[in-house]
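Q: the sequence isn't on hand, but the structure is:
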């Protein structure tokens, strides 16, 4: 099956049309340049927020200044998350986020998204709940259709959007990125896009690296089922540093039986009345109290409550692993509190399916306990792994930017950061594009190699299926990705992955299956990068435990070393990066 080439040219090219990608596109066009988004799904429901979102955390001056919580205190809270306080993140990125969070998140109001409510008792008319910081910082809003709205706004602004297009390679002219090659997954078309600047705004997740905790393909905790590590692979291949990949794999997690959407339970979307109890109904994790903003001790009371909440949540995994059964419980909730939870669930991710199922069965929240289970499977974690960038979203490769969830070194990198840094990347990439007269020369060999690869899928009638290949990679990850990590495990994993790659002959019978085959290749290459990173780090640091023989290696020196992995002449290389 032959592929037709379609040439496109743009000032700014954005790979991925999630929150960050759409907002980057809007800002780029507002700055006076042309912009094109390539999205492998459909921007109306793609990305980590594709199914909706009910909260975005931010510094909120009307509330926080009144209650004595300073912007500097939120910076401290933000820099404690993930691995930043261990030296594996960048305070300047977290500080930038906190400083710009309020103004940029509330820009979403001009698109018709509702953040203010007449029944609110909080300054500004907001609904604010506790989630990740020592005082409540999460703005509850009506974000079920956030992606549909952002798509409309991007198209209205003049952004060209190509859906069902899988970006497979970044094009380079010398040391600079000059566009991308992409494959249509609904038609036999190969897109060759010339661009003055390029932004990686992919989802950042690598969830399909591991088997689902429920055992069902594409059933994922919160994240969309399409996350395959594409942005990281594209960056590494282009020679850009990707950091903290060794922290991707984790082992042991608490999930819900047959459903992995916890949404921050018992807090978050289940505020204000969710709590966790044991089989006898004893409270394990208490519900959160919303203290009166007029209370002079508002900040101190919330900080004490948050400290206790974190301590209680920290014991959950240990208790589940020991065989205890724990439940999410609403038995003491009022009808008014349940209505608030139902409103939140209606806007957050896949949670609306819980609502529909309970409504169909006539089940009240107060009458049911949702059981947790402990799984010892290797899973993916670490939102601070990603492409190494500065506060201007510039990578280590000229004319290449990264934003949102694809950025590395950002604490708890999620939707709020996608808003802030999506806008920033669009502004900065547009500024750079205005300085450049020509996108650069396309190396036709890159295009022809990719064309030959996808055409070969159609010819391999007796070849390997994409799903079997994906399962094979997942089995290797689940076998060798266990903690503690060792050089022997990493070596054996890499040998198994290379044997798989060498003997692989993928087959496809439709453009859709071509996309799935490309997924499988990206998942395979993501696994290789992760195990290379695991082998490269020699010391235990934070959640990464390295063992040599019978001995667990001592922690690294006090000042942590960060490693950036990239490819040069098809070989994996590492930079040492000092935060």
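A: Done, it's in. The model shown is predicted, which means the values in this text are computed figures rather than measured ones.
Q: for the rest of this, base every contact and every neighbour count on C-alpha atoms.
A: Fine.
Q: quick one, helices of the chain?
A: Taking DSSP state H, the helices of the chain run over residues 19-30, 61-67, 71-80, 91-105, 146-157, 230-238, 298-321, 335-345, 352-361, 415-435, 444-459, 466-480, 487-502, 511-536.
Q: out of these, which is closest to residue 568?
A: helix 230-238 (7.7 Å; C-alpha to C-alpha).
Q: what does the closest one rub up against?
A: 168-172, 177, 200-204, 241-242, 386-387, 397, 406, 522-523, 525-526, 565-568, 570 (C-alpha atoms under 8 Å, 6 or more residues apart in numbering).
Q: can you tell me how far residue 33 is from residue 426?
A: Per C-alpha to C-alpha, to the nearest Å, residue 33 is found 10 Å from residue 426.
Q: cool, residue 116 as well?
A: 27 Å.
Q: settle it for me: which of the two has more neighbours?
A: Taking neighbours as other C-alpha atoms under 10 Å, residue 116 and residue 426 compare with residue 426 leading, 34 against 18.
Q: now do the contacts for that one.
A: Contacts of residue 426 (C-alpha under 8 Å, 6+ apart): 23, 24, 25, 26, 27, 28, 199.
Q: and which of these is nearest to residue 104?
A: Distance to residue 104, by C-alpha to C-alpha, is smallest for residue 23 among those, at 10.3 Å.
Q: right, and the closest one touches residue 150 too?
A: Yes: in this structure residue 23 lies within contact range of residue 150 using C-alpha atoms under 8 Å: 7.3 Å.
Q: what sits in contact with each of those two?
A: Listed contacts common to residue 23 and residue 150 are nil; contacts here mean C-alpha under 8 Å, 6+ apart.
Q: put this next to the previous one:
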């Protein structure tokens, strides 16, 4: 049997997940006067795929890109994140993205660490560059502080498991607190819920199956938002197209566009058609648009494919190493230093990683709302839009604003704790806890 706290927690807006999207949703909703709870199963200061940092933020800045947003929209559509997004959601994101950049800089995240708007990496030669290079190592700590300043209540160590609906509308939710040795089931009365739970990792074996947490993305992001939405009746889209990332072999890490070098085969031949010289402004976009190149070359006997930084200038190499720190790859850098691996002397083998779910999941509209009244979603669990950290920040803000507006029009809370789902959940979780093994 699992203990249950029979006193419901009341909040206008309940946010499931304290990653980039969840914190931005909380900041906006609380700033508009709504009562907000951000429920995070870990700790918002270092949780989710943005836990240890990031260094690329897709955005449209008119003073850099000009007044015509059309070419920037096309670059987004052709990028590694734009292929499954609804056009209306993508355009809304781009139009609001610069506002979020300015917010982050005001709050203490360095969005122009070199004193100007620096667009580099993930880029095609001769085409607009749309990924802003920034110093994101402290982004989660900054957003956590800002959420608290605006009045959002953060509850860490609280795993949300289901939403409660009545008559097709959200009235509450269920979670399990793990703050103490014995878990306790918590019940919420909520006027709106925002699903911001992250991607779906560890669905397939990682690069080194014996190390289950050796994944490029957050290993404890398990696709729970998609599952919660599905059980509640939300529409899921693009679930049949899992994403595969790429990076250093056997050491799963994101940030392949942070590397400044050329993809080469064992004979030193460049495998992509885009660049012949390593340059920080472009990088080698081969890995973005032909992410299976690493697997394809391995299967054909022409591989493996390596990242070769031997021709990278000293200035660009230092820029690369700085970027890898901002991306959160300090563990990998420490390992390379300890083992004497110098990318200027040693080519680093890359591989295609296992499939995972990001930008595949819950369908939302331009307000961030699902087909269920009062249920919103933002960030990685959304299925018809994706732009990683930038998208999470922007649609988290949009969803927070929309949820706060809807909650303000609802006069009273419903008795969510009276529904059958609460008793069913208590029985189910209790049986799990009572197992002797497995």
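A: Cool, the structure landed. If you're wondering where the values come from, they're calculated on a predicted model, not measured in any experiment.
Q: let me see the TM-score of these two.
A: Overlay of the two chains. TM-score (TM-score structural alignment, normalised by the length of structure 2): 0.90; 428 aligned residues with a C-alpha RMSD of 2.5 Å.
Q: and residue 309 of structure 2, what does it touch?
A: 260, 261, 262, 278, 317, 343, 344, 345, 347.
Q: give me the buried subset of these.
A: Those of the contacts of residue 309 of structure 2 that meet the buried threshold are 260, 261, 262, 278, 317, 343, 344, 347, by 16 or more other C-alpha atoms under 10 Å.
Q: make JSON lines out of the residues you listed and add distance to residue 42 of structure 2.
A: Shown next, in JSON lines, are those (distance: C-alpha to C-alpha, whole Å):
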{"residue": "260", "distance to residue 42 of structure 2": "33"}
{"residue": "261", "distance to residue 42 of structure 2": "36"}
{"residue": "262", "distance to residue 42 of structure 2": "38"}
{"residue": "278", "distance to residue 42 of structure 2": "39"}
{"residue": "317", "distance to residue 42 of structure 2": "35"}
{"residue": "343", "distance to residue 42 of structure 2": "34"}
{"residue": "344", "distance to residue 42 of structure 2": "37"}
{"residue": "347", "distance to residue 42 of structure 2": "36"}
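Q: which of those residues fall within strands?
A: When these are checked against strands (DSSP state E), the matches are residue 262.
Q: closest to residue 396 of structure 2 among the buried ones among the contacts of residue 309 of structure 2?
A: Distance to residue 396 of structure 2 across those (C-alpha to C-alpha) is lowest for residue 260, with 31.2 Å.
Q: from the contacts of residue 309 of structure 2, pick the one nearest residue 221 of structure 2.
A: For those, the nearest to residue 221 of structure 2 is residue 260 (28.8 Å; C-alpha to C-alpha).
Q: which residue is the nearest non-sequential neighbour of the closest one?
A: Nearest residue to residue 260 of structure 2, sequence neighbours excluded (C-alpha to C-alpha, 6 or more residues apart in numbering): residue 283, at 5.3 Å.
Q: again, but for residue 157 of structure 2
A: Here the residue nearest residue 157 of structure 2, using C-alpha to C-alpha, 6+ apart, is residue 41, at 4.3 Å.
Q: run a quick neighbour tally on the aligned partner of residue 136 of structure 2 in structure 1.
A: In structure 1, residue 136 of structure 2 lines up with residue 143, judged by TM-score structural alignment. By other C-alpha under 10 Å, the residues close to residue 143 of structure 1 number 25.
Q: same check, this time on residue 7 of structure 2
A: 11.
Q: so how far is stretch 327-337 of structure 1 off the chain centroid?
A: Centroid separation for stretch 327-337 of structure 1 versus its chain: 30 Å, with C-alpha atoms, centre = their mean, to the nearest Å.
Q: stretch 143-150 of structure 2 now?
A: For stretch 143-150 of structure 2, the distance to the chain centre is 19 Å (C-alpha atoms, centre = their mean).
Q: how much space between the counterpart of residue 72 of structure 2 in structure 1 and residue 424 of structure 1?
A: Residue pairing (TM-score structural alignment): residue 72 of structure 2 is matched to residue 74 of structure 1. Here residue 74 of structure 1 is placed at a distance of 20 Å from residue 424 of structure 1 (C-alpha to C-alpha).
Q: which one of these two has more residues nearby?
A: Higher neighbour count among residue 74 of structure 1 and residue 424: residue 424, with 25 against 22, using other C-alpha under 10 Å.
Q: so that one touches residue 392, yeah?
A: Yes: with contact defined as C-alpha under 8 Å, residue 424 of structure 1 reaches residue 392; the gap is 6.8 Å.
Q: what about the strands in the stretch 51-200 of structure 2?
A: Remark: strands assigned in the stretch 51-200 of structure 2 by DSSP state E, counting those that start in this stretch are 56-58, 131-133, 153-156, 158-166, 169-177, 184-195.
Q: ok and the longest one relative to helix 388-408, angle-wise?
A: Using axes from the mean of the first three to the mean of the last three C-alpha atoms, to 10 degrees, the direction of strand 184-195 of structure 2 lies 100 degrees away from that of helix 388-408.
Q: where does strand 184-195 of structure 2 end up in structure 1?
A: The aligned range for strand 184-195 of structure 2 in structure 1 is 189-200, by TM-score structural alignment.
Q: how much does the matching stretch stray from structure 2?
A: Comparison of stretch 189-200 of structure 1 with structure 2 after fitting gives an average deviation of 0.8 Å (mean C-alpha distance after the TM-score superposition for structure 1).
Q: off-centre distance for that stretch?
A: That offset, for stretch 189-200 of structure 1, works out to 22 Å (C-alpha atoms, centre = their mean).
Q: repeat for stretch 41-49 of structure 2
A: For stretch 41-49 of structure 2, the distance to the chain centre is 11 Å (C-alpha atoms, centre = their mean).
Q: hmm, residue 175 and the residue nearest to residue 157 of structure 2 touching each other?
A: No: applying C-alpha under 8 Å, one finds residue 41 of structure 2 not in contact with residue 175, separated by 9.5 Å.
Q: tell me which of the two has more neighbours.
A: The residue with more neighbours, out of residue 41 of structure 2 and residue 175 and counting by other C-alpha under 10 Å, is residue 41; that gives 25 against 20.
Q: need the contact list for that one.
A: With contacts defined as C-alpha under 8 Å, 6+ apart, residue 41 of structure 2 is in contact with 17, 156, 157, 158, 159, 160.
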